[in-house]
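Engineer: can you look at this prediction? I've put the sequence above it.
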Amino acid sequence: MFGSYSSLYIMRKAILLLFLFGLSFQNFLAQKNYQKEFRQVDSILGSHYDQKKPGIAVAIIKEEKTIYKNQIGMADLEQEISISDSTAFHIASVSKQFTAFLALLLEKEGKLSMSDDIRKYLPELKDLPFKINLYQLANHTHGLPNLNELAHLIGIGPQDRMTHKEAIKMLLNIKTTNFKPGEKYEYNNTGLALLAEIIERVEEKSFQQALKDKVFEPSGMMRSNAVDSPALIVKNKAHSYKLEHGTYVNYPFNLKSNGSTGISTTINDMGKWASMFQNPSPEAKEIFQEMQKPTKLNSGKVVQYGLGLEFKNYKGLNLVFHGGGDSGYRSYILHVPKFQFSVVILGNNNDFTPLEVVYQIVDTFLKDHLKEPLPPKKTHYTERELKSFEGTYEMFPGTYYNIIAESDTLYFQSYGTKDKAPLPVIGDGEFLFPYIPTAKLSFYKNGFIFHIADFKYDCEKITLETIRPEEVKFTDFTGLYKNEELNSIFELVIQDAVLMAKHCSDEDIVLQPLAKDSFYSRKSFFGKLDFIRNTQGKIVKFKVSGQNLKDIEFVRIHD
């Protein structure tokens, strides 16, 4: 009996060994099939990064398995600590998909409804003029002003610290919207930050703990956390850097807002998230499908953004992706669902290189499935044809550009300046903007789209009044102006024959006359000021508009 048991045991062990050897051999063959591609990716990374400089962590996931992983560069230049697969990176707006996933999970549990009015959970926003639902918070159609620009209006700049709780306190005082909810898609951070606050209230625990309990731990992401304060210590942290005059300097990220940003994670953990996206549980699959539904505006126009995820077609491939960037941190996650192929990139240098690298990786691995775009039909323009593009264009209130045609060249010029920069022709109404990597201008009738990375900014042709400073009586506008909701005061003064806006916590802002009672500045959060006079003709207030801001009112409290 013992002898036959021993034979059975030996036979089973032999079969198990053969099975394991078969799996190993299959994995070896799979790895071997990609050896050429792996070497090409090594070469791509080596051409962009240096072991002694800020760098990058990369993972490629195929059919749930991480088939490639590499790290190049330094996580900490001062301590000379290299990036590893356990280095924690701030992933900026890639955080948004985790907030959306958690909100949809809570909806399945019956704790909230994405169709609800946000005032059901945030009664502090009772003075809002319109209903905004939770979907609109997550798909950027809510119309609320952006928290980053609002922070600037109270004097919080890149060098200043702001916690998530302080950001939420500021947001809960909002009383106006930039537009009627659902009318436009306007990417910003306010919506997902407020969604994180709603999650805290329905879960009756911190957003960090809710995310850990319901998303991170079930996904095996044990090194991931939501960081809500600049004071918190993050173990194995990659520091943020930027290059200034040939030298790397610290570029700290001090404005913390959970929900829209704030997650700290590793390349290993993000690989697990990508793997779960490729082969989710039935419940997670339903949630990911909901997140991938394009947004439909009130007009019926469809926007290729869902709930924390974006979509596009790249060389014939349907992609699901999202990028992130705060200070020197850069992150990107891209999926090609048809081939169960994903790329994750985490970096700590303030540049556009990760975006270039991720698409070079897609080109390398999926080259046999790519369809190169057709060559442009029109690649040369006469001066007369270029003249049709000429004009002044508004990107945001206060941010204006001149397009100028001279000879056979189109030029780009910031409004109010003398310098102009040539725009090389790409073709079919498109012109390269070589001064920012990945940027270009695509013209349409009376406008152009300014493409920068994955962002598209609509710039419409406008007519601006021409007014000289000597035609404006600056003394009409001087005084103290206060916004009650933000509890913020600006003083307008005349300094060196120029009207200036001063704030106790920020740099002075030069105001240039735009029209009789309007000024503009070079600051996107303080782009355009429209002054209001009373019946006696005296200035009583101004409304400031800019990037992700519209008509924020400051009332004159003292001449």
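Structural biologist: Received it, and whenever you're ready, just let me know what you need. Numbers count the residues shown, from 1 in each chain.
Engineer: C-alpha only now, for contacts and for neighbours.
Structural biologist: Will do.
Engineer: what's the helix or strand for L334?
Structural biologist: Assigned by DSSP states H and E, L334 belongs to strand 329-336.
Engineer: tell me the helix or strand right after that strand.
Structural biologist: Downstream of strand 329-336, the next assigned helix or strand under DSSP H and E is strand 341-347.
Engineer: next one: that next one to chain centre, how far?
Structural biologist: 16 Å (CA atoms, centre = their mean, to the nearest Å).
Engineer: ok, now stretch 86-97?
Structural biologist: Mean-position distance between stretch 86-97 and its chain equals 12 Å (CA atoms, centre = their mean).
Engineer: which residue ranges form the strands in the stretch 251-400 of the chain?
Structural biologist: Remark: strands assigned in the stretch 251-400 of the chain by DSSP state E, counting those that start in this stretch are 263-265, 295-296, 302-303, 310-314, 317-326, 329-336, 341-347, 391-396, 399-406.
Engineer: who wins for proximity to L45 among those strands?
Structural biologist: The closest of the strands of the stretch 251-400 of the chain to L45 is strand 341-347. By CA to CA, the value is 11.1 Å.
Engineer: leaving out chain neighbours, which residue sits closest to L370?
Structural biologist: Leaving out its chain neighbours, the residue that sits closest to L370 by CA to CA, 6 or more residues apart in numbering is K315, at 5.3 Å.
Engineer: check it against this one:
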Amino acid sequence: MRINKLDAKTKEKIDSIFTEWDRPGSPGCALAVTINNEVVYAKGYGFAQLEYGIPITADTIFHVASVSKQFTTMAIALLAAEGSVDLAAPVHSYLPELPRFEQEITVRQLVHHTSGLRDQWELLMAAGWRLDDVITQEHLLKIIMRQKDLNFAPGEQYLYCNSGYTLLAEIVKRVTGKTLRQFAAERIFQPLGMTNTHFHDDHTEIVENRAYSYAPKGEKDWRKSILSYAAVGATSVFTTVKDLAKWLANFSHGKVGGEEVLKIMNSRYALNNGEEIFYGFGLMFEEYKGVTEIGHSGSDAGFRSWCGRVEPHGLGISILANFANAVPREYARRIIDILLADKLAAEKKEETKPLPLPRITGTFLLQRSGERLELTEENGSLFLQTEDLPEPVVLKPQGKVNNYKSASPQIEIEISFSEEEDSGEIRCLLTRRTMALGRKMPDYTLTAGELAMYEGEYYSSELDSTYRIALQDNQLTVSFQRHPTVNLIPWGAAHFVYEKALVPGTELKFTKKDGEITGFKLSGGRIRNVDFTKK
């Protein structure tokens, strides 16, 4: 492969996307761009290991998080084409120990995130785990097998679910007698010459030339973001942008799998109501300015990634980053804008309904940090007050509907608003150095006496965990093993939201019988109605 065939002006435009991180003391990104399966530009920006000042190159090995999913589905597609796996068969055909839910889950529903299974990472956090713990395949399988209910009936909805991909890895192992790492090495990576790629199923294994991950610390500094996964299927491929270029080329020449398998990989799924979803076999199909992006992003610890094709123009882009506030897909789209400038259509105008200022004023809770935002209206202008600003800043409308930006050039803040279709709740996305989701707080309060009725210990057999709810200084709190005590904010009748949570949207809805509290249902972004019973 010939590298760096782009002209100097085009390279300069691409490099400018990554300038902010291409400096000493900063993590960064690796990039590979292919046109018609040939690498035309590959480069590294920033540093792979800040402790030793090791720079990122196009040969640096990254953990690519959920970009891994397309390799898991390739393994399943190969076995399906050979007749070893039936995509329409119940998962119980291969994993009889999976709990018996009211409706059977098929292998295909695991692939397309339509199984209804609760997500493994959120289950672990709800059970008291930290995501920087050592987490093995066995740990994940145990908590998946403890579940008694689904988020929804299989095929009814699309909801991204890592648990399904852990089960797909286990299906490969049961059918072939080989681990996913072994099978992928023999049938995918070695045939494609991806010599720097493997499923990382041993957290103690030394990998030369690998990047470590980081997260922002304050406005300018960085901290380590620890990742010790020894689990595969949903995540844990280690690879380089150059190897990913070889993978993208396979979608054209089909050396691995051939036409039949590639057809499976590019297949979509229709929900029970006939609606076709955008998610294929570990690949997302999305439209951008008249072209089709076919790829996947990834996010674990401080690692961020995007790898995909842009059709029908034969463009391939792989971006791997080792800092938590990186947005590789956004960087990829900026590269698309540069390389396909004369071929792109204008962006479609949003059909979003504008929200009047009174709907977006009030107090918003950012659950990741516990911070509150105050939005007020004065003489037709919108003002934002955050906990770290000495005074409110004026927000000016910014391009897209319901998007605003600080009017002060010294304060870099953007905020967008949306309305939930089902509940009508107003939400916001605040962008400073990182992005944070917020929910508009209801005007709802309870007296200390009303809060006291919720005190007690609650146990979940699905998590094998006990939560303790207590009233402290007229504030209801929840605590459980290895996690800090968190304030509970009244959100409605028998409904409380975590003031601070790793997963925005985490909430409790209490159940009653004969006027007495009997338990609650815990829900988050990808888990719904996990049952707790009052002791």
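Structural biologist: Right, received. Where do you want to start? Model, not experiment: these values are computed from the prediction.
Engineer: which of the strands of the stretch 251-400 of structure 1 is buried the deepest?
Structural biologist: Among the strands of the stretch 251-400 of structure 1, judged by mean count of other CA atoms under 10 Å, the one packed with the most neighbours on average is strand 341-347 (a mean of 27).
Engineer: can you check which part of structure 2 that strand sits on?
Structural biologist: Using TM-score structural alignment, strand 341-347 of structure 1 corresponds to residues 315-321 of structure 2.
Engineer: tell me roughly how far the matching stretch lies from structure 1 on average.
Structural biologist: For stretch 315-321 of structure 2, the mean distance to aligned residues of structure 1 following superposition is 0.8 Å (mean CA distance after the TM-score superposition for structure 1).
Engineer: ok, and what's touching that stretch?
Structural biologist: Stretch 315-321 of structure 2 is contacted by residues 27-37, 62, 64, 240-241, 244-245, 248, 303-310, 328-329, 332 when judged by CA atoms under 8 Å, 6 or more residues apart in numbering.
Engineer: out of these, which are buried?
Structural biologist: Using 16 or more other CA atoms under 10 Å as the burial test, those include 27-35, 37, 62, 64, 240-241, 244-245, 248, 303-310, 328-329, 332 as buried.
Engineer: and the aligned residue in structure 1 for A341 of structure 2, how many neighbours does it have?
Structural biologist: Here A341 of structure 2 is matched to K367 in structure 1, going by TM-score structural alignment. Residues within reach of K367 of structure 1, counting by other CA atoms under 10 Å, total 13.
Engineer: any idea how far K367 of structure 1 lies from F339 of structure 1?
Structural biologist: Distance of K367 of structure 1 to F339 of structure 1, computed by CA to CA, to the nearest Å: 12 Å.
Engineer: just H503 of structure 1 next, same as before
Structural biologist: 53 Å.
Engineer: quick one: which of the two has more around it?
Structural biologist: Between H503 of structure 1 and F339, H503 has the larger neighbour count (other CA under 10 Å), namely 16 against 13.
Engineer: pretty sure the more buried one is in contact with V493, am I right?
Structural biologist: No: counting by CA atoms under 8 Å, H503 of structure 1 stays clear of V493, with 11.0 Å between them.
Engineer: what sits against the alignment partner in structure 1 of Y45 of structure 2?
Structural biologist: Per TM-score structural alignment, the equivalent position to Y45 of structure 2 in structure 1 is I72. I72 of structure 1 is in contact with L45, G46, Y49, D50, Q51, G55, I56, A57, S82, I83, counting by CA under 8 Å, 6+ apart.
Engineer: returning to what we had before: for the strand holding L334 of structure 1, name the packing helices and strands.
Structural biologist: For strand 329-336 of structure 1, the packing partners by 3 or more CA pairs under 8 Å, 6 or more residues apart in numbering; DSSP states H and E come out as strand 317-326, strand 341-347, helix 353-365.
Engineer: got a markdown table for the ones you listed, with distance to M162 of structure 1 too?
Structural biologist: Shown next, in a markdown table, are those (distance: least, CA to CA, whole Å):
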| stretch | distance to M162 of structure 1 |
| --- | --- |
| strand 317-326 | 14 |
| strand 341-347 | 23 |
| helix 353-365 | 27 |
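Engineer: out of those, which is closest to E553 of structure 1?
Structural biologist: By CA to CA (comparing all of these), the closest turns out to be strand 317-326, at 28.3 Å.
Engineer: in structure 2, what stretch matches the closest one?
Structural biologist: In the comparison with structure 2, strand 317-326 of structure 1 aligns to the range 291-300 (TM-score structural alignment).
Engineer: how close does the matching stretch sit to structure 1?
Structural biologist: Mean deviation of stretch 291-300 of structure 2 relative to structure 1 after superposition (mean CA distance after the TM-score superposition for structure 1): 1.3 Å.
Engineer: correct me if wrong: Y467 of structure 2 contacts Y459.
Structural biologist: Yes: counting by CA under 8 Å, Y459 is a contact partner of Y467 of structure 2 at 6.4 Å.
Engineer: next, show the common contact partners of these two.
Structural biologist: With CA under 8 Å, 6+ apart applied, the contact sets of Y467 of structure 2 and Y459 do not overlap.
Engineer: picking that back up, relative to K293 of structure 1, how far out is the match of A341 of structure 2?
Structural biologist: Distance from K367 of structure 1 to K293 of structure 1, counting by CA to CA: 27 Å.
Engineer: do S6 of structure 1 as well
Structural biologist: 58 Å.
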